[in-house]
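Asks: Quick one, structure for this:
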Amino acid sequence: MRKLNFQLYNFRFKNSENKVSIFDAIRKKFIILTPEEWVRQHVVQFLLEEKKYPHSLINVEKVLKVNGLRKRYDVVVYNPDGSIFILIECKAPEIKIAQATFDQIARYNMTMRASFLMVTNGLNHYFCQMDFENEKYHFLEELPNYKLNSL
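Replies: The predicted model follows:
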């Protein structure tokens, strides 16, 4: 897999039936390694190691309903009260981040109502803070670090 625009993290890999799998610390199991999964696992480590979010507040690849359709989000970070703090959309490195990607995460967020959004293909990262009152988002340089009292 190609080098991504993240720090170097230690990952566990497994080979079986000519397929490489990577260990997901959140789901606590090995997942087949695809380019998008490579990005997703870097995001998880970024949240855990750089931003210091606890394992217990992070969830990976779950189904949600958007306008009656079943969709799957990549990563969310919860507030301790169970509301969603950060919604993250991961794309494979060869996928360019375009307006359609922001439209996708914005549609998901109409249901989820996360305070922050992150969109990444592992090479380019975009961070936004939601402004629900004015129905828009503001781009940020970084996501906030975990602080128990600020969530």
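
Asks: alpha carbons only for contacts and neighbour counts from here, please
Replies: Fine.

Asks: ok now stretch 80-96, how far from the chain's centre?
Replies: Offset of stretch 80-96 from its chain centre (CA atoms, centre = their mean, to the nearest Å): 3 Å.

Asks: for stretch 29-40, same thing?
Replies: Mean-position distance between stretch 29-40 and its chain equals 12 Å (CA atoms, centre = their mean).

Asks: quick one more, to check against the first:
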Amino acid sequence: MQQLNFPAYSFRFKNSENKVSIFDEIRKKFVVLTPEEWVRQHVVRYLLEEKKYSKSYINVEKMISINGLTKRYDIVVFNPDGSIFVLIECKAPEVNITQNVFDQIARYNMVLNANYLMVTNGLNHYFCQMDFEKEQYNFLRDLPEFNR
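Replies: Here you go, the predicted structure:
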């Protein structure tokens, strides 16, 4: 798999039926290793190891309903009160981060109301803090520390 713009992490892999799978610590199972999954697993490790976020507050690939359509977010980090601290959208490295990607995460966030957003293709990372009063997001250098 392609080198990403994250620290080097070690992962568990397995081969089955000519498919490589990677172990997801959050879902506690092996999932097929696609380019997007490679990015998602690096983000999970980044949250756990660099940002020291608690594994128990992280959720990966869950269904949500947006305007009657079923969608699936990549990663959310919950606050202890159940509200959403960070919503993260992962793309494969070959996918450019365009306005369409920001529009996608903004649509998801209309339902989820996360305080912070992260968009990444593993090579380029964008971090934003929501300003709900002005209905805009402000770009940041990194995600904030997690307040337990």
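
Asks: After superposition, what's the TM-score here?
Replies: Once superposed, the chains reach a TM-score of 0.99 (TM-score structural alignment, normalised by the length of structure 2), with 148 aligned residues with a CA RMSD of 0.5 Å.

Asks: what sits against the spatially most central residue of structure 2?
Replies: In structure 2, the residue lying closest to the centroid (CA atoms, centre = their mean) is residue 88, at 3.2 Å. Neighbour list for residue 88 of structure 2: 73, 74, 75, 76, 105, 117, 118, 119, 120 [criterion: CA atoms under 8 Å, 6 or more residues apart in numbering].

Asks: Could you find the closest non-adjacent residue to it?
Replies: residue 118 (4.6 Å; CA to CA, 6 or more residues apart in numbering).

Asks: residue ranges of the helices in structure 2, please?
Replies: Ranges of helices within structure 2 are 35-45, 99-112, based on DSSP state H.

Asks: and among those, the most buried is which?
Replies: Mean neighbours per residue, mean count of other CA atoms under 10 Å, is largest over the helices of structure 2 for helix 35-45, with a mean of 22.

Asks: ok, back up a step: let me have the helices of structure 2 in CSV, adding distance to residue 132 of structure 2 as columns.
Replies: Formatted as CSV, the helices of structure 2 follow (distance: least, CA to CA, whole Å):
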stretch, distance to residue 132 of structure 2
helix 35-45, 25
helix 99-112, 10
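
Asks: Ok, which of those comes nearest residue 134 of structure 2?
Replies: For these, distance to residue 134 of structure 2 was read as CA to CA. The smallest value, 13.8 Å, belongs to helix 99-112.

Asks: So what touches that closest one?
Replies: Against helix 99-112 of structure 2 from outside (CA under 8 Å, 6+ apart): 66, 73, 84, 87, 88, 89, 117, 119.

Asks: what does the second one align to in structure 1?
Replies: Read it as residue 73 of structure 2. If you follow residue 73 of structure 2 across to structure 1 using TM-score structural alignment, you land on residue 73.

Asks: mind checking how far the residue with the largest distance to the centre of structure 1 is from residue 94 of structure 1?
Replies: In structure 1, residue 17 marks the outermost C-alpha relative to the chain mean, sitting 28.3 Å out by CA atoms, centre = their mean. Note on residue 17 of structure 1: its distance to residue 94 of structure 1, by CA to CA, to the nearest Å, is 26 Å.
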